[in-house]
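1. please find the sequence and the predicted model below.
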Amino acid sequence: MSTLTSPAGHLDRSFGTDGTTILEGSDVKAIAVLKAPGPHQGKIIGVLADGNDFKLFRLEKNGLLDTSFGTGGYLRWGFAGSPVRSTPTGITELSGDKLLVTGYVQEGSPATLYYPAVARFNAGGSIDLLFGNDGVYVFKEPLPTAQPSSDITPQQTSDGASVYVVDANDDRILFAFNSGTFRPYANQGLLIQLTPAGQLDTRFNEQGYVFFQFDAQNTASIGLAVRQNGNFIVVGTAPNRAFLAAFTPTGQIDSSFGTDGFAVLAQAAGPVTLTQLLLQPDDKPVAVGWFSVASTRKGYVTRTLADGKPDNTFNNALPVTIERPFQSLHLKSARLDAEQAIVVAGELNTRALGLVGRLTPQGLMDRTFGIDGLSDTGIDGILNYTNSMAIQEAGGIVVAGSKNPMAAVCRYHG
């Protein structure tokens, strides 16, 4: 499925140093491949955690640090000044040679509060002072008055608070905040839309944000994807259930989707934790994550029809279970490749070994990829933990995370 000649699913030793690039920091949180035409097209942009701040970085296509970016390849920044902790969770390329970093700030002690945050940067590695407040927007709006009394269990949310950009263009910046059990927005699905200038967009629900809950239960909003008609789909979790929800461009529930705007995803053998939502060109949503059975995690992938109904053409409308015998496996990120195969990345967390896998568009493990659809974890050079993944034009699968104890990026043949 690519122009690369080495067997698919194997570590690409031509990338970085013997397949891996080690970076200054503790953990790469997100990466993207630059698509805008120009001298940097195809390069890898990323953001990593580093103490109370974060660093942007840029790599050449072959994984070497691009020292023309920022200062020596890096730009150190934060959503707010010390002692506030800034944690990045996403990076997105915008039009007009801009980059958007999303994440959250942690304030207060011992009762820490987590607030969604966004910062915009110029493509060359400097803050864009025309956005928000000196380049940064932090969401601190009040909660709805009524909330359920019990929390979602940690097993039903992805690891930590997170922000995912779904749609960022000349007209709007739309994203979801997954607070999990973190205050002040615990138990609430939260969608936020900003203007290109970095202010709340009142075209969206008349105030620029939406709090929502599924079936009046504690709710975590995991991610978003925008449909061809401008509506968008949210994937989330409520107690013992994972779901999809459809919204109009103005932030109202789209009642034509599923049942009154919501669709319950196929159940697994245990509680499901979702980490990624993909949207195929035919508007079919794909949800990725893991589930737990007797303290062992297994990968979870499912797809519905565009209207939220079960899709019998994808694994007979059943969720795909991805597993390795006697190992706990969970999936952290996913992308669609040029042939619409589903490429996933995660790790065997029993042994802290990163891995990638590939499913066919029909929901079958691609046996031409790695070992029965999964990469070999018994080799030198792979990451220990993964957070993000991107696919290069030639098919290379770039995975980011950490190789203990350093931030790192590696590449597999696609």
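-> That came through fine.
2. going by C-alpha atoms from here, please, whenever you check contacts or count neighbours.
-> Fine.
3. secondary structure element holding the closest residue to residue 140 other than its chain neighbours?
-> Excluding the flanking residues, the one nearest residue 140 by C-alpha to C-alpha, 6 or more residues apart in numbering is residue 115, at 6.4 Å. Taking DSSP states H and E as the criterion, the element that holds residue 115 is strand 113-122.
4. I'd like the next helix or strand past that strand.
-> Next along the chain after strand 113-122, taking DSSP H and E as the criterion, comes strand 126-127.
5. second structure follows, compare the two:
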Amino acid sequence: MAAGDLDPSFGTGGKVSIDFGAISIANAVALQSDAKLVLAGRVGDASTGDFGVARLNRNGGLDTTFGTGGKVVLSLSAAEDVARAVAIQSDGKIVVGGFAGSEAAGDVAVVRFNSDGTLDAGFGSGGVAIYDISGPTGDAIRGMVIQPDGKILGVGAAGPNAGLIRLNPDGSLDTTFAGGAGKEAVSLGNAGHVFALSLLSTGTFLVAGFDSTTLTQDDFLLARFNADGSLDTTFGSSGLVRTDFNGLNDLAFAMAVQSDGKIVLGGDTDSTDPVGISGDVKAGWTRYDSAGNLDTAFGTAGETQINPTVLCDGVRGLTLQSDGKIVAGGFIGETTGLASFADPVAGDFAVYRLNSNGAPDTTFGIGGAVRTDFAGLGDGGRAVILQTTNRIVQVGGATTNHLNFAAARYKT
């Protein structure tokens, strides 16, 4: 097997499609200590969907000791409920974050499951914690981590602003965070949108997304917060860093922090509209030092792009290999792009790999990119993880009989 080849020992020919009986898509993945994979996302359409969670054995088969036949569906409201983040506690319990009650008007939702997929009655109310941040506008977790002290930190949306929330291990709001409230809406730049989170060893944390530097142009956004939820104004320019590629719209959706403290962002670049759905959209990356300065030793003046098609190519997940190579997951050849978390229409899974200096790794696929089709219809990756040192797993959605949870495994 060459680098980037599908691993035939996983699923069927390296691919897995998980049918919940309705439209579904996995938005996040976490790795258990036993190498089982936990996928979280949406089951149902974009107006009435529910939280969906599935667990795969390390070979890609559904783990029938979890939920019902390896799957759990949980309705939190009569409207749309979507899981967008998942993490595993040290005791094996599974924490899933997202929103309940629609993108436009819902609230932050965090659910904790026991290792067998049942709700953990010791968390929140019967295993569920729902919190409003911004009132009638939509709030959501898009990135989430479990801190070493067991607290749950989430970032995402609070209406038109960035949303921050931190919960105690029992699901209650952490009153040492956000001025005692445990949750807050934060204005970042002109209209900052946050999609990714990295917790640093100091207790500070980074968020990434995009911000409109002008009314018609979005750029990569990176910000750092203190452990109490206040913006760290010593980072970048008063706490923020914005990065433009070529004068078009650039949207960051993924982040990884190297062992040397350098910060890598990935996303969609060179869109001709501010939500990333038109033009020759390219997969793009930037790297910064720990103070927020572009790392000019990376790519070209701190930036790299890969452009496999003249359609929309992009990044939704990032992970780092032990040899310093950067692995990204996302999509290739989408006809209308995948603004935010929209369902795939026509493209395929994409896995990209960069060398440590930001150059595309030409030993991986074609020009650093691997394209995976499931059934000739719309597929898209949402998250990527290293299952072992020599295997990459990407999860997302693949259209077979309809859009399903999907995963694929590749050789590093």
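-> Noted; the coordinates are in hand. This structure is a prediction, so every number in the text was calculated from the model and none was measured.
6. quick one on the thing from earlier: same for the strand holding residue 115 of the first structure, what does it pack against?
-> Counting contacts by 3 or more C-alpha pairs under 8 Å, 6 or more residues apart in numbering; DSSP states H and E, strand 113-122 of the first structure is packed against strand 98-107, strand 126-127, strand 136-138.
7. out of those strands, nearest to residue 33 of the first structure?
-> strand 98-107 (11.7 Å; C-alpha to C-alpha).
8. one step back: trace the residue nearest to residue 140 of the first structure over to the second structure, please.
-> Alignment note (TM-score structural alignment): residue 115 of the first structure maps to residue 107 of the second structure.
9. what's the burial count for that match?
-> 28 (other C-alpha atoms under 10 Å).
10. what distance do you get for the residue nearest to residue 140 of the first structure to residue 170 of the first structure?
-> 25 Å (C-alpha to C-alpha, to the nearest Å).
11. check residue 262 of the first structure too.
-> Counting by C-alpha to C-alpha, the separation of residue 262 of the first structure from residue 170 of the first structure is 29 Å.
12. those two: who's more crowded?
-> Between residue 262 of the first structure and residue 170, counting by other C-alpha under 10 Å, residue 262 is the more crowded of the two (24 against 12).
13. quick one: residues contacting that one.
-> 214, 243, 244, 245, 246, 255, 308 (C-alpha atoms under 8 Å, 6 or more residues apart in numbering).
14. quick one: what helix or strand has the equivalent of the fourth one over in the second structure in it?
-> Applying TM-score structural alignment, one finds that residue 245 of the first structure aligns to residue 223 in the second structure. Secondary structure here is read from DSSP H and E; on that basis residue 223 of the second structure sits in strand 217-225.
15. OK, contacts around the counterpart of residue 206 of the second structure in the first structure?
-> Alignment note: residue 206 of the second structure maps to residue 233 in the first structure; criterion TM-score structural alignment. Neighbouring residues of residue 233 of the first structure by C-alpha under 8 Å, 6+ apart: 224, 225, 226, 227, 244, 245, 246, 247.
16. my guess is the fourth one contacts residue 283, does it?
-> Yes - with contact taken as C-alpha atoms under 8 Å, residue 227 of the first structure and residue 283 are classed as touching, separated by 6.2 Å.
17. so which bits of stretch 110-127 of the second structure are buried?
-> Neighbour counts over stretch 110-127 of the second structure (16 or more other C-alpha atoms under 10 Å) mark 110-120, 123-124, 127 as buried.
18. should've said stretch 67-74 of the first structure
-> Neighbour counts over stretch 67-74 of the first structure (16+ other C-alpha under 10 Å) mark 69, 70, 73, 74 as buried.
19. then stretch 347-357 of the first structure?
-> 347, 348, 349, 352, 353, 354, 355, 356, 357.
20. just the helices in the stretch 201-350 of the first structure please.
-> Along the stretch 201-350 of the first structure, no segments are classed as helices by DSSP state H, counting those that start in this stretch.
21. and the gap between residue 5 of the second structure and residue 259 of the second structure?
-> 27 Å.
22. err, residue 101 of the second structure, not the other one
-> 38 Å.
23. these two: who's more crowded?
-> A count of neighbours by other C-alpha under 10 Å puts residue 101 above the other of residue 101 of the second structure and residue 259, at 24 against 10.
24. which residues does the more buried one contact?
-> Contact analysis of residue 101 of the second structure by C-alpha under 8 Å, 6+ apart lists 76, 77, 78, 79, 80, 81, 107.
25. that one maps to what in the first structure?
-> Superposed on the first structure with TM-score structural alignment, residue 101 of the second structure falls opposite residue 106.
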